[in-house]
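Enquirer: next comes the sequence, and after it the predicted model I'd like to discuss.
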Amino acid sequence: MKNMTLTQIAKACNGNLFFDKDYDGREISGVVMDSRLVEKDYIFIATVGERVDGHSFINEVFDKGAIAVICEKAPRNPKGPYILVENSLIALKNIAIWYRMQLDIKVVGITGSVGKTSTKEFISAVLSMKYNVLKTEGNYNNEIGLPLTILKIRDNHHIAVLEMGISDFGEMHRLSEIAKPDICVLTNIGYCHLENLGTRQGILKAKSEIFDFMKEDGKIILNGDDDMLATIKKFKGIIPITFGFGKNNDIYATNIKADGLYGSTCDIHAKNCLIQANIPLPGEHMILNALAATLVGITLDMTYEDISSGIEMVKPLGGRSNIIRQEKRTIIDDCYNANPVSMKAAIDLLTKADTRKVAILGDMFELGKEEKELHEEIGAYVSAKAIDTLICVGKLASYLYDEASKSFQGTLLYYENREELIKELPSITKEGDTILVKASHGMGLENVVKALLI
């Protein structure tokens, strides 16, 4: 890793280095917080967790080839060099900030209330047609995951596509300081994290902190159809570039043809050119993701042919509108997270099925004082759709159930928890069903998906 010697790392994180001179000048090859991931010449960062103290693995990681450890407590009889710091997580952040400054690489930062991960996948797929891309993996989009992702960048990477998620004010400011994005992509402003951010205006303010450390010649790419994002007219002299369905946007889509659960096609209008796009993932929101990826691709000098090919290469992720087709049934696995906007989009997707339609909907978390009303809103929304069976799961979903009971025309069921539901699944689902499973991640409805797959 470029310029990443122990002496420089200790300086970057304000730590005290204790080591043998034989290690002086050697560059590390990786940084991890999980002792199981340690490889030769890695640095292991020891943290004190709720259940596990990483300091207990210090000697073990040296046996696995670690070049050094960063720790808050001096180890007894250490088998190798260590850097003593006051706070290991702050040290991680500071090391990532310093390392990012050494890199000659473009960074695309992505945030928004809904669709960050799928937008990241579209952008990465498009850019990969021309560049060597590093992208955020899994849920590494927070103040621990983002710096660890930054520290995975190597000389052969041309572009990093980073998902940036928050739940409170100030977090995005700190993430922006680490990532220093060249291109900022904002998907939408919905109702996530109202518990901490209060209102959509608060969410917009918190998400806009992504601009705080944007490069001076950076680009801002926005969903121009979002009423809150449309209020951003300029930031530090940078005028946003917009995408959406409206023709007032810099790029927009027409001739949209949906193919049920198999995706859609559309014409993308960009700079007096027409791109015919084949979008392999279903749902109107996926078209918006493709538009965002198109704008990023254009910004980074890609051909329209490569952009179109990249869009077609996108693959679904588990838990995010992932269509699982079985001989007996089709499952829409969308249980990684949920909020009112994504819940409605998932319900709309289910309506495209040409079979009996079953919606299993669970609690949406972090909605603050409006949680009751927002669950009731979903109850009214699903009642207006052609859904055959609605199954509500969880404490908050009881509000959804109560509202749906006023007008829902199909079979309506309620379960307090997923365990009760799983017991009843064989009797309430039928062969040939298309089943949507949607809730916030904390509901653990991936276990319902697993049960359906048996």
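Expert: That came in fine, so what should we check first?

Enquirer: CA atoms for contacts and neighbours, from now on please.
Expert: Noted.

Enquirer: residues in contact with Gly318?
Expert: Counting by C-alpha atoms under 8 Å, 6 or more residues apart in numbering, Gly318 makes contact with 333-334, 336.

Enquirer: wait, which of those is closest to Ser29?
Expert: Tyr336 (32.4 Å; C-alpha to C-alpha).

Enquirer: touching, the closest one and Asn322? I think so.
Expert: No - with contact defined as C-alpha atoms under 8 Å, Tyr336 does not count as touching Asn322 (10.3 Å).

Enquirer: second one coming, line it up with the first:
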Amino acid sequence: MNVSIQNCTAILHAEFVGHSFNAIIDAVAIDSRSLQNSDTTLFFALVGPNNDAHFYIKELIAKGVQYFVVTHIPEDCQGKANFLVVKNTLLALQQLASYYRSLFHFPIIGITGSNGKTIVKEWLNFVLSPEYTIIRSPKSYNSQVGVPLSVIAINEQHNFGIFEAGISTVSEMEKLEPIIRPTIGVLTNIGSAHDEGFANTNEKIKEKLRLFDHSQILIYPKSDAIDALIRPELKTFSWSFYDPTADVFVSQKRMGTNTILNIAQKQEEFDITIPFQDEASIENVVSCVLVLLYLQYDFTTIQNRVAQLYPVEMRLKLKDGINNCSLIDDSYSADFQSLKIALDFLESQKQSSKKTLILSDIFQSGLTNDDLYARVGQLIVANKISRVIGIGPVISQFKNQFQNCVTFQTTSDFVSQIDQLHFENETILIKGARSFQFEKIVFALEEKTHETVLEINLNAISHNLNFYKSKMKPTTKMMVMVKAFGYGNGGFEIAKLLEHHKVDYLGVAFADEGISLKNAGIQLPIMVLNPESTSFSAIIQHQLEPEIYSIKGLKSFLKIAEQKNLHQFPIHIKLDTGMHRLGFEANTIDELITTLKGNQRVVVKSILSHMATSDAQEHQQFSLTQIRLFDELSTQLMRELDIQPIRHILNTSGINNFPQGQFDMVRLGIGLYGVSNEKEEQKYLENVSTLKSVISQIRTIPPGDSVGYGRRFMAKKTTQVATIPIGYADGISRLWGNEVGYVTINKQKASILGSVCMDMLMVNVTGIDCAEGDTVIVFGESPTVIEIAEKTHTIPYEILTRISQRVKRVFYRE
């Protein structure tokens, strides 16, 4: 985009304060952490329940950003940049996007629904791209912020748009409709997603239909509930599997791994073969077919293109690579907008200072190749990419746009020379259009491990973090626990994400955990909660901050501090208020004060305690007693030592149950990982960890045969048994065997037969449509770690933390 600040000021009805009224901006931004912000960026300082971007304006000015949309000008930024002052910065962003959308007059498809929006968008892009230069929402940018950012990416070369809109409550769609202003509407389906934001299903349907207030046509799955709420003047084009009165009636039958759909419209009908059998994919295909029919594509073209549809990977995956590399797998998409998103993800998850980009030719940019690759070159410089590997005939022509670049004509050419490129100790972003088959590159560079993986959803971690932030006072700091390898989920990767979210502290149990994070480049302050005196020297060397919980430990640390001539080294004083595990008790406070008074070797950075029963309502009075005692003892310390440290006592359950005990900081633990001790709170958390494996072998056994060690399962009838390559050495409790527990295969429960072995377990797949190589969910959405914990008489913490290090962790972002 190219819009003058003068024009922006008028559009937003803003007050301009600055010196460059006639400047031209070519990009908008909302993330202060992005390396892509520049002196031609207009930065919108959004204010949310958990964050206020006004706090980062000074930092952005130092980095060269000069134009800001704000609700107020921070005191220390007066006169240092140009400001457009408005009442609401999110509304201003939406107003600018709405204005910008009005400048373009080509067809735009607007997609909403409970599920399938992103899939339908990507498939429509695929089937329509031979005829059009398409702008579409990158990834799943469908929110109140994502939609305007998507629309602002339109340029003069685009002649077709596809945007998705997601809402979670009433009055949201009225803000998105003028931004998208679709000419063609597509409603995918109405499911249970975000039910909590609406009084009933009718209210949800009515809100979603507002996206189509100015559409020429609505394409939707016919139903009485939807029909009753569509405004009479809106032209519709409906489809159904069940209702013959729909405009298009669809019937289906399976053939091998494919499905044949019969499409009947008025007096005409034709068949299409699609490479899917699941209900959701079939519905999404039908939505695409109706768009093609509405646009008057002939039957043969529809048949050919729909037959080529493919599973859409919507996730950016972080994987371990060869030679201490880490890989970001975005191997099915190469467009300019998603490249910008992937580069931001690379920066937030880089595991070494060396960053490599493997990039294919970019399609559907709406730019000339000269302009496109010049802009890509600017992105690469801004993101400090160490080297570029281009693959494709077009990008090879623009090799001179990139520093330290080597190019190949084809993916096969690259793979054949991969050993000569010496990948080692670097973070590699692999981003390619689907036709380049970059999955071959991922396979070649990925560290080879067995087929069991623990997938960690970084979006869910961010969601859960923000959920708990919403319960905190704006001034309350947050420490997040990443001990025990991030509760089994992965230490560094999660720490890096938390650093990206600018939490205040990380907490680990032992020094070696903190040293590992510091060596990996984590800059956040890290508290060691259970330091051994033998680790004090290493703690000092690596700038960790120890918790001190005894006079003996304090004197030992002070002795080393004196030897090393330290001055005000940060320590944290632990008080025992009733947990009776570690900490100074009330009768030792006087000696603690005497020991610390006047000592300049250390500084008390925080005072803390630990609650024993914050999750148990029956012990509420005990918890309140702990909070009161902590307040008394910490106040005494502060008064006697004349200090103002951070005070903290609340853990995850305490954040919810005892808001009066927030003090200066809280410590978030298991809640970050999607587990709550309270059923009501659990509804608001997202699942973070999914343990997956595959079926190694399937066999059929007759009645009377047994399965596994000790013949603990005896078949009473002919039984199909699948073997899964995961066992107690991977962290699966033997208590979960013998038909107590189950795994999920193709959305069906398969009970575990006999004893769990060291490296394998066997399950009953009788009546389940499955094959060797199919994916197995060991835990995640079903079964949950909470369910497993209940049935094996333990707690979710243990289920997560005992997953073996030999199980590969794969981190991804939707």
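Expert: The structure has been received and is ready for your questions. Please read these numbers as outputs of a predicted model, since none were measured by experiment.

Enquirer: skipping adjacent residues, who's closest to the residue nearest the centre of the second structure in space?
Expert: In the second structure, the residue lying closest to the centroid (C-alpha atoms, centre = their mean) is Asn459, at 1.8 Å. In space, and not counting its chain neighbours, Asn459 of the second structure is closest to Arg813: 5.5 Å by C-alpha to C-alpha, 6 or more residues apart in numbering.

Enquirer: roughly how far apart are Cys184 of the first structure and Ile110 of the first structure?
Expert: Per C-alpha to C-alpha, to the nearest Å, Cys184 of the first structure is found 6 Å from Ile110 of the first structure.

Enquirer: and Asp333 of the first structure, by the same measure?
Expert: From Asp333 of the first structure across to Ile110 of the first structure, the span is 23 Å (C-alpha to C-alpha).

Enquirer: ok, now Leu361 of the first structure?
Expert: Where Ile110 of the first structure is concerned, Leu361 of the first structure sits at a distance of 27 Å (C-alpha to C-alpha).

Enquirer: just Gly260 of the first structure next, same as before
Expert: Applying C-alpha to C-alpha to Gly260 of the first structure and Ile110 of the first structure gives a distance of 28 Å.

Enquirer: neighbour count for the two, which is higher?
Expert: Set Gly260 of the first structure next to Ile110 and count neighbours by other C-alpha atoms under 10 Å: Ile110 wins out with 26 against 16.

Enquirer: ok, the more buried one touching Met164?
Expert: Yes - contact criterion C-alpha under 8 Å: Ile110 of the first structure and Met164 qualify, at 5.7 Å.

Enquirer: counting neighbours, what do you get for His375 of the first structure?
Expert: Neighbour tally, His375 of the first structure, other C-alpha under 10 Å: 27.

Enquirer: sorry, back to before: need the contacts of Gly318 of the first structure in a markdown table with secondary structure and distance to Glu376 of the first structure, can you?
Expert: As requested, these are exported to a markdown table (DSSP: H, G, I helix; E, B strand; the rest coil; distance: C-alpha to C-alpha, whole Å):
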| residue | secondary structure | distance to Glu376 of the first structure |
| --- | --- | --- |
| Asp333 | strand | 23 |
| Asp334 | strand | 20 |
| Tyr336 | coil | 21 |
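
Enquirer: and of those, the nearest to Leu274 of the first structure?
Expert: Closest approach between the contacts of Gly318 of the first structure and Leu274 of the first structure, by C-alpha to C-alpha: Asp334, at 31.9 Å.

Enquirer: and the gap between the residue nearest to Ser706 of the second structure when sequence neighbours are not counted and Val707 of the second structure?
Expert: Distances taken as C-alpha to C-alpha, 6+ apart place Met714 nearest to Ser706 of the second structure, at 4.4 Å, with adjacent residues excluded. According to C-alpha to C-alpha, Met714 of the second structure and Val707 of the second structure sit 7 Å apart.

Enquirer: in what helix or strand does Val666 of the second structure lie?
Expert: strand 665-668 (DSSP states H and E).
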